[in-house]
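Student: I'd like to go over a predicted model; first the sequence, then the structure.
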Amino acid sequence: MTQNLVAETLAHRIAQRTAKAGVIGLGYVGLPLAAAAAKAGFTTIGFDIDRAKVEMLNAGRSYIDAVGSDELAAHVAGGRFTASDDFDRLGECDVIAIAVPTPLSRQREPDLGFVVATAEAIAARLRPGQLVVLESTTWPGTTEEVLKPILERGGLASGRDFFLAFSPEREDPGNANFRTVTIPKIVAGEGEEASALVKAFYGAVVEKVVAVSSPKVAEAVKITENVFRAVNIALVNELKVVYDAMGIDVWEVIDAAATKPFGYMPFYPGPGLGGHCIPIDPFYLTWKSREFGLPTRFIELAGEINVAMPRYVVSRLEQALDRTQKVSLGSATVLILGLAYKKNVSDIRESPSLELMEILAKRGTEVLFHDPFVDSIPKTRAYGHFAGRPSTALSAEQLSSVDAVVVATDHDALDYRLVAESARLIVDTRNAFARRGIEGSNIVKA
């Protein structure tokens, strides 16, 4: 087949919804995308190496808040979605989206191990007429410099036999105002035909598609979005430390500044950064910039400030314990409220709560946690020794028995009145009590 005919055939299948979609990685990005593709009318296969996840999904049970079990079960029953750990089925798919993690190493360097392994799995089964789309956030150039050579090893050529594109995920777990289908989708293909195909596919799945000139530009868009947030959060975290030394409430300052109708956008401090994007993705650009001999001062400084916030919280806790309870960290029992990295979700990826627990444990503190969304701590790469530790039930007796409570995640489901009335000392890193009009001499902001 000629180049044009290959592309035209795939375009026709996409337009007629007869193309089969495959999504590799069924986490917070992949599963909502697979559900959206199924809802749009594409027969969809979700791939994951975790057999337990595959079995759960095929039984119609979702483990991601953004995809309801009823919705998933309907897709399964209608034959529009199936999950599989058999990667030989990639050959069935006309469109393959890659939504696997892109973590950092301990040295804060990009770890593309999951992307490379996935690319190799696709390459072993690649056939003419397929569109491969990388969704995982990474440094500008990854799609064409890393993914493309792996896929072309078997002799098929990008733009002639298969088509390559990048479309960054923009998920915001816990945000009910935006879902996969309502968030504008950035897309870019390698070449005109790949661009047209990726635009056509996502145009059938989401409400709005924004096409840019190249995968490298699309990769830079995603990095820019996360650098923007990381730098601004670092700024307010630094202001919090400075204003605290001056006896000024940074949250009152931010709320007042936010009344300005132009030239200002509110960001809020916390105990550190969490999630898979903001604490990680900016360092992909930092790493890549070294290739060009260029420093990334803002990004690196922002990272240093944000990484330091858990230790700042611990220092504030230590001061408050000594001043009000006459108890040292080494002999204290502390309850962390909220394990998830943000409110109203169960996602603990890169959560600063885990780092808080780690620092306190090393100081000899007995550490407990309560989170209405997390029954027990799952296994993580950095904090595997916490795996299996259960969430402590929240009661007046439990609250009064600990030396301090640290609010790390301001879940709406928490009974803040009960906490305020029962706890001896509260260190609030989220301004959770003041926002609810709850005051008390036992509440310290940090």
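Tutor: In hand now; what should we look at? Worth saying up front: this structure is predicted, and the values here are computed from it rather than measured.
Student: use CA for all of it now, contacts and neighbours both
Tutor: Fine.
Student: How many residues are close by the spatially closest residue to T392 that is not a sequence neighbour?
Tutor: Counting by CA to CA, 6 or more residues apart in numbering, T392 lies nearest to H370, which is 5.0 Å off, once chain neighbours are set aside. Counted with other CA atoms under 10 Å, residues neighbouring H370 total 20.
Student: mind listing what H370 touches?
Tutor: By CA atoms under 8 Å, 6 or more residues apart in numbering, the residues touching H370 are 335-339, 391-394.
Student: Next: L151.
Tutor: For L151, the contacting residues are 119-120, 122-123, 126, by CA under 8 Å, 6+ apart.
Student: now with 7 Å?
Tutor: By CA atoms under 7 Å, 6 or more residues apart in numbering, the contact set of L151 is 119, 123.
Student: Structure two is appended below for comparative analysis:
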Amino acid sequence: MTNINTINVSNKTAERLIEKIETKEAVIGVVGLGYVGLPLAVEKAKAGFKVIGFDVQEEKVEKVNNGENYIGDVIPADLKELVENEKLTATSDYSFINEVDAIAICVPTPLDIYKQPNMDYVERSAKAIALNLKEGTLVVLESTTYPGTTEELIKPILEEYGFKCGEEFFLAYSPERVDPGNKQFNTKNTPKVVGGVSENCTKVAATLYRAVLDGEIHEVSKPAVAEMEKILENTFRNINIGLANEMAVLCNKMGIDVWEVIDAAATKPYGFMPFYPGPGLGGHCIPIDPWYLTWKAREYNYHTKLIETAGEINNEMPDYVVKRIMEVLNKEGKALKGSKILVLGVAYKKDIDDYRESPVLPILSKLNQFGADWEAVDPHVREFKLQGEIHQPLKNVNYYELNSYDLVLITTDHTDFLFKEIAQDANLVLDTRNVKDIDSKIEHYHKM
């Protein structure tokens, strides 16, 4: 247990909250029970805290209270046990915020059509908390956002009702680090970055995370550092994936296998980190986060040229995939219009059910535009929305009917798919993921 004297807090209210955290007497709230919020709520409850989850969607509230899991990174048995033992409950009634000692905001921060941050969810959450805030509460924003959000947006809302930040309540930013489907790193063991509005705020927030998580808790000087750090993480990946995608387009023109090139470069033990091309970026982080910084940079009269160029390259990949489909079909004397296409995978990455921002969606939209007849298969995605319509993908590949399709398009390399058999039996295959099980010498097999 951490000794209060060793963390050097200079405030009696902070001391009392730290003591409640260390003795597990603190009640913890989580606003937003999605891909970030529910796993966090589960981990806090598993650590011994009583947790109240808040969400405006009654369906999620009802499922949590029934012990029904709907997030891939949560173990269903854990959720059920925590609910049965009354360690975790959910509600849509935000007046219960008055009962919590610490609360995390884990709501979406989408972009609008102009690629500007839509902060409506964060702002509404902050106002709901402010209306029910009691003295001595810790508030932590976890939603990915632009540098300055915590102090410029959240702090004034919370202080509007008379409490002083850093003395009567505590405010910090700690970016979520969730990689859906990652078998090695999860909410529990991933290092956490924490930046508070004041030193007391940082210490209180860090104490809470140390009481819950196994990963290192890294304290930074202020929220803006933690906010910028999160954007740097995903901008780094966005830019390097953009480079890999540009190399893929060029290598295809030159008749070179880009994946073989990357594997060769990766043999260098220093100065190189492999990133791989694909049909485009997906998920709520990498395709979106860099645009927060691009938007904020305009306030400082700065143009983020490299970030925007990488974004343009990655956004163009679905169009490139459709172009490659046309090329492959054309070699067989077939037009895309009227061709029957089997699309393997709707989720944006392997072995998960998340299709947010999936590059498969714009690919399917383009196939519609060019008059192709497509079917999608995904064993993980129950349904998906495309151009205002709900679609239910096939759960399994019918291996006996593969030759009825003009082309099989591999967009997500789920382990459920028997790629070796698919490549052997299909008429044409276009692979955007460099599946290892397929013999690249098969004549009708093509890479992106």
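Tutor: That came through, no problem. Quantities reported herein were computed from a predicted structural model and do not represent experimental measurements.
Student: hmm, back to that, aligned counterpart of the residue nearest to T392 of the first structure in the second structure, please.
Tutor: Using TM-score structural alignment, the partner of H370 of the first structure in the second structure is V377.
Student: cool, G191 of the first structure as well?
Tutor: Using TM-score structural alignment, the partner of G191 of the first structure in the second structure is S198.
Student: With M309 of the first structure instead?
Tutor: That one, M309 of the first structure, aligns with M317 by TM-score structural alignment.
Student: Its match and E151 of the second structure, how far apart?
Tutor: Going from M317 of the second structure to E151 of the second structure by CA to CA, to the nearest Å gives 37 Å.
Student: Compare those two and say which is more crowded by neighbours.
Tutor: Using other CA under 10 Å, the more surrounded residue of M317 of the second structure and E151 is M317, with 24 against 18.
Student: quick one, what contacts the more buried one?
Tutor: 279-280.
Student: separation between it and G280 of the second structure?
Tutor: 5 Å.
Student: Please apply the same query to G34 of the second structure.
Tutor: 23 Å.
Student: swap in P191 of the second structure?
Tutor: Relative to G280 of the second structure, and taking CA to CA, P191 of the second structure is found at 28 Å.
Student: what sits up against stretch 260-278 of the second structure?
Tutor: Against stretch 260-278 of the second structure from outside (CA under 7 Å, 6+ apart): 240-241, 244-245, 248, 432-433.
Student: what do you get for stretch 407-426 of the first structure?
Tutor: So stretch 407-426 of the first structure is contacted by 271, 336-344, 353, 396, 399-400, 403-406, 427-430, 432-433, 442-444 (CA under 7 Å, 6+ apart).
Student: what ranges do the strands span in the stretch 251-400 of the second structure?
Tutor: Secondary structure of the stretch 251-400 of the second structure (DSSP state E, counting those that start in this stretch): strands at 340-344, 373-377, 384-386, 389-391.
Student: Mind telling me what Y292 of the second structure corresponds to in the first structure?
Tutor: Looking across to the first structure (by TM-score structural alignment), Y292 of the second structure lines up with Y284.
Student: Run a quick neighbour tally on its match.
Tutor: 21.
Student: give the contact list for it.
Tutor: Counting by CA under 7 Å, 6+ apart, Y284 of the first structure has contacts 110, 138-139.
Student: Now do M265 of the first structure against F228 of the first structure, distance only.
Tutor: Applying CA to CA to M265 of the first structure and F228 of the first structure gives a distance of 12 Å.
Student: should've said V133 of the first structure
Tutor: For V133 of the first structure, the distance to F228 of the first structure equals 25 Å [CA to CA].
Student: And those two? Which one has more around it.
Tutor: For V133 of the first structure versus F228, neighbours defined as other CA under 10 Å are more numerous around V133 (26 against 13).
Student: pretty sure the more buried one belongs to a strand, no?
Tutor: Yes - applying DSSP: H, G, I helix; E, B strand; the rest coil, one finds V133 of the first structure inside a strand.
Student: counterpart of D249 of the first structure in the second structure?
Tutor: In the second structure, the residue paired with D249 of the first structure is D257, using TM-score structural alignment.
Student: Quick check: closest non-adjacent residue to its match.
Tutor: Using CA to CA, 6+ apart and skipping residues adjacent in sequence, the residue nearest D257 of the second structure is C251, 6.4 Å away.
Student: looking at it, the one you found is touching A244, isn't it?
Tutor: No - with contact defined as CA atoms under 7 Å, C251 of the second structure does not reach A244; the gap is 10.2 Å.
Student: which ones are touching G32 of the second structure?
Tutor: For G32 of the second structure, counting by CA under 7 Å, 6+ apart, the contacting residues are 54-55, 105-107.
Student: Now which residue in the first structure aligns to F272 of the second structure?
Tutor: Using TM-score structural alignment, F272 of the second structure pairs with Y264 in the first structure.
Student: quick one on the thing from earlier: narrow the contacts of stretch 407-426 of the first structure to just the buried residues.
Tutor: 271, 336-344, 353, 399-400, 403-406, 427-430, 432-433, 442-444 (16 or more other CA atoms under 10 Å).
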